[in-house]
Structures are given as C-alpha cells and as structure tokens.
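Got a predicted model here, sequence first, then my questions.
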Amino acid sequence: MPRFKAIIQYDGTNYAGFQIQKNGRTIQEELEKTLKKLNSGTRVTIHPSGRTDAGVHAVGQVIHFDMLHPRDAEKLRYALDTQTPHDINITSVEEVDEMFHARYMSTEKTYHYRVDRSPTKSPFKRLYTSHYQYDLDLDVMREAAKDIVGTHDFSIFCATGSSVEDKTRTVYEVRIEEQPDHELLFIFRGNGFLYKMVRMLVGTLLKIGGGRLPQDAIQRALESQDKKMTGPTAHPQGLYLMEVKYDKPLD
C-alpha cells in the first residue's frame, strides 16, 4: 500500500477541531470522507503531525495516509483538493517511504499567534485574531519571552486533558513583532508543543505586558509550577500551525 505525505491548509472556524469526534464536524472527517471515495470505497485513516483545537487554523499542517493502489501524486492532490470543502486546501502531495510518520518523525514546528490591538473589535478579524485593546509594554514582554526559550518541563503550560506523559519540550525561538493594522504577531518555534501550550504562553505574556504579572513570571512558573504565575488561555482564533519540519525526506 503506497504511503502519501500531504501538506494542507485549513480555516478552522467551522470545525470542532482536527480529530474525528462523535459530535462535531472535523477536518479529519472531511478528509477521510473524500479519500474513501478516491480509494475504491475503502476507508483511509489519516495521521496528522498534531491535532488542532476548534477554531484553530493551519497553513502548513502535515498528514500521511495509505492508499490501496499507486496513484499519481499531483492527480491525487488535485482530486482531494477539489472534492474537499472550500475551507480546506491541499497544498502538496508526495509519495513517501512506508516508514514515514507525520507525527512521530517531525523535528520542528512553528506556530503563529495573531492579536488585534485595535481600539474596537473588527468584525472582519474576529475569526482570525484575538482582540486585546489594553496597553502593553512590548519591551517587558520580549524580555519575558526569553525565559521560554530552551529545554524545560512545560507541565504548567499544558491544559488538562493531555495524555502525554513527558512534558519536556525545547523551544528554539520566541519573537513578538508589531504588524500593520494594529496587529501583534507572536512566533513560536520548537521541537514540539503541548496541548494548548502556545495559547497559555500568549495569555501569560499578555498579562505580563499589561503589568498584571511580574516580568519573571514565566521563569517562576517553570521553576515552581505555580499556576498563579500564569495567565489565561488565549482564544483559539488567533492560532495558526505554520510549518512542520522533518530531518530529511524518506524516499
């Protein structure tokens, strides 16, 4: 059975997340429904690099799946792209070694989080940014973000419901950039991220920037696992899975 790797994009607004659920429309459900039609009526199970929650978007999500018979990769991409809903896009499809695994072989992920700092909420941004109109000290936030970089036990920044036992992750880079049109962009790059970890870190950085937590709150939270040193979980609408990297392609 040939194995295929695909890079996909999706607008998570109308979905209850990536993973199939009993109650709620999901990205996985829509993709598998289409793949079944393209696989002679036989179910195809897709495996993502990671799950995203309801309302979260993806620009570079990676999945893999097996088909019954060999297929031309570009024709498969086109068929999958044109037969899935308009808020899901298939960027690329390639045949890979049968040992390739989208989740277990990923070595680096990049997430973006977008905050709209306009004085009032925009109806056109409400599904793609998180609105935050209060004053922020960006210099303090950038200094606090340095405490995220490195290898840490991020248990305090993992939401309940995670089945992952080892909560140690390495974060390579955190940047906070001012963007046009009153937007703030958070960039997180690391070897992996826990359940709601990015959103919890953003919520904490915003609270630090607003003066409601000390600048060293993240350092103290990581050292003591003290929940009082963390902020609220930021809204899902501002989060984007941008890119997933692998050491080298398997051919």
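Yep, it's here.

CA atoms for contacts and neighbours, from now on please.
Noted.

the strands in the chain, which residues?
Secondary structure of the chain by DSSP state E: the strands cover 3-10, 47-48, 57-66, 88-96, 106-116, 130-131, 150-153, 168-179, 183-190, 239-246.

nearest to Ala73, of these?
strand 88-96 (5.4 Å; C-alpha to C-alpha).

got CSV for the strands of the chain, with distance to Asp81 and mean neighbour count too?
Formatted as CSV, the strands of the chain follow (distance: least, C-alpha to C-alpha, whole Å; neighbours: other C-alpha atoms under 10 Å):
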stretch, distance to Asp81, mean neighbour count
strand 3-10, 9, 21
strand 47-48, 17, 20
strand 57-66, 14, 23
strand 88-96, 5, 19
strand 106-116, 24, 22
strand 130-131, 29, 22
strand 150-153, 38, 14
strand 168-179, 31, 16
strand 183-190, 28, 20
strand 239-246, 19, 21
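
In a markdown table, list those along with distance to Glu74.
Compiled in a markdown table, these are given as follows (distance: least, C-alpha to C-alpha, whole Å):
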| stretch | distance to Glu74 |
| --- | --- |
| strand 3-10 | 11 |
| strand 47-48 | 20 |
| strand 57-66 | 15 |
| strand 88-96 | 6 |
| strand 106-116 | 23 |
| strand 130-131 | 36 |
| strand 150-153 | 39 |
| strand 168-179 | 34 |
| strand 183-190 | 30 |
| strand 239-246 | 21 |
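
among those, which is nearest Ala217?
Of all those, strand 150-153 comes closest under C-alpha to C-alpha, at 14.6 Å.

can I assume Ala144 is in contact with Asp216?
Yes. Using C-alpha atoms under 8 Å, Ala144 is in contact with Asp216, at 6.1 Å.

Of these two, give the one with the bigger neighbour count.
The neighbour comparison of Ala144 against Asp216 (other C-alpha atoms under 10 Å) goes to Ala144, with 21 against 17.

also this one, for the comparison:
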Amino acid sequence: MGWLFVRYLKLTLAYDGSNYHGFQRQKNAVGIQQIVEKALSNLFDEEIKVAASGRTDTGVHAHAQVISFATSGTVPTDKIVQAMSSYLPEDIVVWKAEDVAADFNARYSAQAKRYVYRILITETTNPFERNYTWQLKKMPDLSLLQAAADIIIGEHDFSAFRSAGSAPVKTIKNIYKAEWTRIGAQELRFTIEGDGFLYHMVRNLVGAMVRVGNGKITLERFKEILASGDRRKAGTAAPPQGLYLDEVFY
C-alpha cells in the first residue's frame, strides 16, 4: 500500500458579507464557509473542510479572512488563486494561497487580529454605502471617541462588551491599538488590534464609544461599564455592516 499524499494550505480571502449569514457554515441559511468549501471541493475533487481564523456575523465583511485545510489534491499552489475565481461568486475572492506546515491552524495559530469599523456622517442615507457603513446624521466628538478608545488599551476583562448569552470563554483580552481617525469630511474610522475578541465585542465597543462621542454617556461612565462586566450596561451594539476583519497576524 502506497503512502497517501497530503498537503496543508493557507488561503487569505476577502468578501462582501452583505448577502450571507456570516462566515460560519449554517444549517438553514447560507454562510460563506459553505460557499468556499464547495468551491475548494470542486477544485480539488474531494471533500474539503476548512478551519477559519474566526467567524464574522451576518453583514460583516473581510479584507483578509484566513482559512486552512488539508488536501491530497495536486492543484499547484501558485494556480489556486486564479482557479478559485472560476468557482466562487464575485463577492468572495481568494487573495493569496500558501503552503504551510501540518500543525498550522488558521484559528489556533493566530496571534492577533485587526478590525476596522467605518462610520459615514450624512443627513440623508447614502444608498451606495448602506451595506458598508454605519450612517449617522451627527458627527461625534473625535476627541471624546479617542479618549474612550484610550481606556480600552491594554489587558482588560471585556465581559461587558461580549454578546449576551454567548458561550463561556476567556474574557480577558489584550488590546494593542484602538484608534479613531477622520477620513475627509464625512467618514470616521475605528481601528482596533488585539490578541483576541469576544463575540460582538468590537460592535459593542463602537456603539458605546459613539454614545460617549455624542455626549449621551460620560467617559467616567464608560470606564464604569468596562469595569462592571455587565453586558446590560453597555447599550446597543453598532450595526454589523460597518465592520471589517482587516488582518490576522501569525
């Protein structure tokens, strides 16, 4: 009996999440994972199941989602990007394909992630940006937004900013960067990097920080919410369409 040939691959994907129920495979809806696994299975002529760096919610986008998988298929690595374009819809793209060691796992090998959240300030809804930004009529105070972001730098228990009812996980995360920038006259962009993120954590943080920026809660109250560990105190999350998984670090 001959040896079974197996190789290990890492792919970097970009996608527009508007038409999908998140990344994760779904039973009664279409997730991006299902589309990608079907495309890979067709390309390699065998069933492929992938590990992903993390799940993104319905309507959330990715500039650089990372997946990994094993295959006995022989499609050359440098041909995968072009070949996958024939099997994927236009709103899902493979940017990069790499050979990796057998112990590489897109989720468990990740050391840090970066997310970006976009806010558009507009008196009337911009139909071309409605699936890609949170649209507000009033510009929040940028100095207050940044002051709130400075509070979350470092290691904290982010229980107050996790999704209500989510599964028990380690809630202490280390945030390396939290920065608000103004892009032109109408856009605000929040960039956050850390060693890990809880379910809905970025959206909950953005929602609370915007309330600080609009004067609805004080910086002191924001600190109290973080320290409380109580999700009920954090308020409504920012909507999903403004959020982008920007990069995963290994």
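Perfect, I can see it now. Everything quoted here is computed from the prediction, not taken from an experiment.

quick one: TM-score?
The TM-score (TM-score structural alignment, normalised by the length of the second structure) is 0.94; 245 aligned residues with a C-alpha RMSD of 1.3 Å.

Out of the strands of the first structure, flag the one nearest Gln28 of the first structure.
Using C-alpha to C-alpha and comparing the strands of the first structure, the one that lies nearest Gln28 of the first structure is strand 47-48, at 8.7 Å.

for that closest one, packing partners?
Here strand 47-48 of the first structure touches strand 57-66, going by 3 or more C-alpha pairs under 8 Å, 6 or more residues apart in numbering; DSSP states H and E.

Superpose on the second structure and give me the mean offset of the strand it packs on.
Superposing on the second structure places strand 57-66 of the first structure at an average distance of 0.6 Å from its equivalents, by mean C-alpha distance after the TM-score superposition for the first structure.

Which part of the second structure matches that strand?
Mapping strand 57-66 of the first structure onto the second structure (TM-score structural alignment) gives residues 61-70.

So what's the gap between that stretch and the chain middle?
How far stretch 61-70 of the second structure lies from its chain's middle: 10 Å, per C-alpha atoms, centre = their mean, to the nearest Å.

Next, the contact list for Glu108 of the first structure, please.
By C-alpha atoms under 8 Å, 6 or more residues apart in numbering, Glu108 of the first structure lies in contact with Arg189, Gly190, Asn191, Gly192, Val244, Lys245, Tyr246.

The same query, at a cut-off of 7 Å, please.
Gly190, Asn191, Gly192, Val244, Lys245, Tyr246 (C-alpha atoms under 7 Å, 6 or more residues apart in numbering).

Put together a markdown table for those, with distance to Arg126 of the first structure on each row.
Converted to a markdown table, the contacts of Glu108 of the first structure look like this (distance: C-alpha to C-alpha, whole Å):
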| residue | distance to Arg126 of the first structure |
| --- | --- |
| Gly190 | 27 |
| Asn191 | 30 |
| Gly192 | 27 |
| Val244 | 26 |
| Lys245 | 29 |
| Tyr246 | 33 |
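
Nearest to Val44 of the first structure among those residues?
Using C-alpha to C-alpha, the contacts of Glu108 of the first structure come closest to Val44 of the first structure at Val244, 22.2 Å.

hang on, that closest one packs against Tyr104?
No. Assessed by C-alpha atoms under 7 Å, Val244 of the first structure is found out of contact with Tyr104, at 11.6 Å.

Return every residue with contacts to both of these two.
Joint contacts of Val244 of the first structure and Tyr104 (C-alpha under 7 Å, 6+ apart) do not exist.

Just tell me what Ala106 of the second structure corresponds to in the first structure.
By TM-score structural alignment, Ala106 of the second structure lines up with Ala102 in the first structure.

out of everything not next to it in sequence, what's closest to its match?
Ser49 (4.7 Å; C-alpha to C-alpha, 6 or more residues apart in numbering).

Isn't the one you found up against Gly60?
No. Applying C-alpha under 7 Å, one finds Ser49 of the first structure not in contact with Gly60, separated by 9.9 Å.

thinking again about what came up before, for the residue nearest to Ala102 of the first structure, give me its contacts.
By C-alpha under 7 Å, 6+ apart, the neighbours of Ser49 of the first structure are Gln61, Val62, Ile63, Ala102, Arg103, Ser106.

Can you tell me how far the fifth one is from Ala73 of the first structure?
If I follow you right, that is Arg103 of the first structure. For Arg103 of the first structure, the distance to Ala73 of the first structure equals 21 Å [C-alpha to C-alpha, to the nearest Å].

can you check Arg126 of the first structure too?
For Arg126 of the first structure relative to Ala73 of the first structure (C-alpha to C-alpha), the value is 36 Å.

More neighbours: which of the two?
Just comparing Arg126 of the first structure and Ala73: by other C-alpha under 10 Å the higher neighbour count belongs to Ala73, 16 against 13.

That one against Ser92, yeah?
No. Contact between Ala73 of the first structure and Ser92 fails when scored by C-alpha under 7 Å: they sit 8.4 Å apart.

Run a quick neighbour tally on the aligned partner of Glu32 of the first structure in the second structure.
Counting by TM-score structural alignment, Glu32 of the first structure lines up with Glu37 in the second structure. Taking other C-alpha under 10 Å as the criterion, the count of residues near Glu37 of the second structure is 17.
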